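>>> below is the structure, and that's it, no one-letter string:
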């Protein structure tokens, strides 16, 4: 853990507690792994989870619980990923075939595909390094802005263009593969409810036709097999109103919203990751996997939904998560009820907790989520949350 996280729930409940300077300090993390002679290193969902250099070093001293290091370079660069997806037979949105070399290149491609469009950082991720362009006068400022962001955030100012599919839905497919060529999918999740290109609500199954579900899941498995993918991953797609789908990107890690899939498929995906990293076969085939019921996840952020989701750091004086059948709360904040407090820092992501529920159908899952959100008590000085937003929005899924 890092300074500032010593009171976090995961630190309090850990058997061993080692302080490091930062979560992206590779040498320190490896030193800790060596000292304790760990069997495996799980990178989590952020920071180093898609870092090829970290995966290589982790594998040298232990076992990296994730995919083969070769896939990071294939899927990490969005332009290369588009090209590989096309070669595997997946549809992609119209756009530039490579990076934009200059402003002349920019205008030339825009003349071909037209507006609206998206300008994206080639090495981007996490909803960062993306600008939507609806009008011609926005084009050049957006191009310059994304290049600056890309250089600052990813160390590479290369950008590319994609046609904006709007309105759209953001549908992603969970896959997992072993070291013996077996790859299966565990259905899809709808992650369309977002702010600033970052997800707020996810649910499964998505409200799509059986024909689209069959096509989109087969496409995800086909891509995974084409690149020799192992361990857990997610293939993300955009779907338009006519149910045409387009490959967007592949996340080569477990995702925050994996719990939704676990609820409906009754599989512990972290356990499966560890099994695959231990060189075990999956031990099941696609026909063995069935989806049951309906699951929803709401991301509870320290943000003000009435003020454009502005970050809302402060001091939490009371924190009591909901409890009940088929309700899960993932959080790093310990229960606070009358004693103590917890500082919500502006340093890290604004996520406070994930609330995940399961119901026998969509109606019962929505009712259970409403119950859970109404039970959730977060009080303090200066801290506002997205709970009011979620209570309104889940009625629309």
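Looks like it came in fine. Note that the structure is predicted; figures quoted are calculated from it, not measured.
>>> C-alpha from now on. contacts and neighbour counts both.
Fine.
>>> helix, strand or coil for residue 48?
Here residue 48 is coil, with the state taken from DSSP: H, G, I helix; E, B strand; the rest coil.
>>> how many neighbours does it have?
Residues contacting residue 48 under the criterion other CA atoms under 10 Å number 17.
>>> so who does it touch?
23, 24, 54 (CA atoms under 8 Å, 6 or more residues apart in numbering).
>>> only the buried residues of stretch 181-195, if you could.
182, 183, 184, 185, 186, 187, 188, 189, 190, 191, 192, 193 (16 or more other CA atoms under 10 Å).
>>> what sits against the nearest residue to the first one once chain neighbours are set aside?
Looking back up the chat, that one is residue 182. Nearest residue to residue 182, sequence neighbours excluded (CA to CA, 6 or more residues apart in numbering): residue 282, at 7.2 Å. With contacts defined as CA under 8 Å, 6+ apart, the neighbours of residue 282 are 177, 178, 182, 272, 275, 276.
>>> wait, residue 179 sits on residue 278?
No. Between residue 179 and residue 278 there is no contact under CA atoms under 8 Å: 9.7 Å.
>>> then residue 14 would be within a strand, right?
No. Under three-state DSSP, residue 14 falls outside any strand and is assigned coil.
>>> give me the number of residues near it?
Using other CA under 10 Å: residue 14 sits among 9 other residues.
>>> now do it against residue 1, distance only.
Going from residue 14 to residue 1 by CA to CA, to the nearest Å gives 10 Å.
>>> residue 141: what secondary structure?
Residue 141 - assigned by three-state DSSP - is helix.
>>> how about the spatially most central residue of the chain: what's its closest non-neighbour residue?
When CA atoms, centre = their mean is applied to the chain, the residue found nearest the centroid is residue 255 (4.4 Å). Among residues not flanking residue 255 along the chain, residue 45 sits closest, at 5.7 Å (CA to CA, 6+ apart).
>>> next up, a structure to set beside the first:
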């Protein structure tokens, strides 16, 4: 087992990793920018190191500063959390070159799955169903038009690198394609330094369903069920739940076993998430995230498995915590991402939290690093915290979520709590009858069907 882990992140995920380390008896090192000097994970860690000024490029993305922090403190492993350097293959290689353990997958798997074109080819080779589309990058010429016609409009133009909804454009007709290709390529070049784009069939009203996997790096891998992340705004997840309201046990086992088998063949190590679009009973691979997910607590609540703790154990050479037959899905869980944003315009709302009261009670969990008097800085993402609830059934879970949302108090800044209080009372949400475009239609005041 590791002696000391440096947590190369901030906010709630840094605190989440710190808690797992403490339960394993591992010493912790918190790194922070000057803007995060009063952060909760900094206060609770065994040691802390300031790695630079507020801009991420000068602090949390500053690899030399992180290496120096490891050397100063004697850390022997680094946990990257999510975001920042968590899916940076070069960072993993640099750590290895300095005899430091990267708590995550092999650099080759990060690189493979970070390129969406190669990831799709790999998924297809491993027997994972994929969305119909181009076999590789396309250019704004007749070749792209021919491929689009063969797929059938509408088509989705997607950046080969990156994520977060950037470099994605829909072409509904032949006339739309040229502009979509050019716009997506320009966005991709600006955001990721790579203008490569490819084409996929644009599904009309799919669900976004992802399968959580855990591999030991030696050919062993299991799946831990699915999460339904269909409630999204601008391709950003807002509400996640598991199990999905639209999958039965047979469908879950079929796609889960397919994914687990693929991860066994890859000899994947650590946690990972394979994301699909699901429509008319069919799954279509869209990407794999080679890190812990923001919404991992949903899986923890319905399986009883501490994913971050197991991630650390496996990185240190440990075995999988159980066999596939021992994985049991228990009840239902929902997570709401509470952001420091205006609930209507979604304009960021950094500032000082004047009053803070998290909800409690049976089956209620808050993953947050804020506290009363904490100042949310304007330099990073706007996540205040994640409210996660669990119940014996989806109905019980929804009622518990309604109660917990009404209890939660975050004053001094604007948050998205009012949005969730409205959503949990919406008939379509109560019925589980929604898709990836539903939330944006709801926010626009349009009729959903």
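Okay, I see it. Since we're looking at a predicted model, the values are computed, not measured.
>>> just tell me what the residue nearest to residue 182 of the first structure corresponds to in the second structure.
Matched by TM-score structural alignment, residue 282 of the first structure corresponds to residue 320 in the second structure.
>>> next one: residue 264 of the first structure
Superposed on the second structure with TM-score structural alignment, residue 264 of the first structure falls opposite residue 302.
>>> am I right that its match is in a helix?
Yes. Remark: residue 302 of the second structure belongs to a helix, assigned using three-state DSSP.
>>> show me what contacts the closest residue to it other than its chain neighbours?
Nearest residue to residue 302 of the second structure in three dimensions, chain neighbours excluded: residue 330, at 4.8 Å (CA to CA, 6+ apart). By CA under 8 Å, 6+ apart, residue 330 of the second structure lies in contact with 302, 303, 392.
>>> got it, and residue 262 of the first structure?
268, 269.
>>> my guess is residue 245 of the first structure contacts residue 216, does it?
Yes. Contact criterion CA under 8 Å: residue 245 of the first structure and residue 216 qualify, at 7.5 Å.
>>> helices of the stretch 1-150 of the second structure, start to end?
Using DSSP state H, counting those that start in this stretch, the helices of the stretch 1-150 of the second structure run over 11-24, 40-44, 63-73, 89-97, 107-114, 116-125, 142-151.
>>> let me have these in CSV, extended by mean neighbour count and distance to residue 188 of the second structure.
Output for the helices of the stretch 1-150 of the second structure, formatted as CSV (neighbours: other CA atoms under 10 Å; distance: least, CA to CA, whole Å):
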stretch, mean neighbour count, distance to residue 188 of the second structure
helix 11-24, 20, 27
helix 40-44, 20, 34
helix 63-73, 17, 23
helix 89-97, 17, 19
helix 107-114, 19, 14
helix 116-125, 19, 12
helix 142-151, 16, 17
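>>> export the ones you listed to JSON lines and tack on distance to residue 133 of the second structure?
Shown next, in JSON lines, are the helices of the stretch 1-150 of the second structure (distance: least, CA to CA, whole Å):
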{"stretch": "helix 11-24", "distance to residue 133 of the second structure": "35"}
{"stretch": "helix 40-44", "distance to residue 133 of the second structure": "44"}
{"stretch": "helix 63-73", "distance to residue 133 of the second structure": "37"}
{"stretch": "helix 89-97", "distance to residue 133 of the second structure": "26"}
{"stretch": "helix 107-114", "distance to residue 133 of the second structure": "17"}
{"stretch": "helix 116-125", "distance to residue 133 of the second structure": "10"}
{"stretch": "helix 142-151", "distance to residue 133 of the second structure": "6"}
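>>> who wins for proximity to residue 342 of the second structure among the ones you listed?
helix 11-24 (20.0 Å; CA to CA).
>>> residues making contact with the closest one?
Against helix 11-24 of the second structure from outside (CA under 8 Å, 6+ apart): 5, 7-8, 27-28, 30, 39-41, 45, 79, 81-82, 294, 308-309, 367-369, 385.
>>> before we move on, what about stretch 304-320 of the first structure?
195, 302-303, 333-346, 350, 376-386, 388-389.
>>> what residues are up against the closest residue to residue 259 of the first structure other than its chain neighbours?
What sits nearest to residue 259 of the first structure in space, not counting adjacent residues and going by CA to CA, 6+ apart, is residue 356, at 7.1 Å. Residues counted as contacts of residue 356 of the first structure (CA under 8 Å, 6+ apart) are 259, 260, 295, 296, 297, 298, 327, 328, 329, 369.
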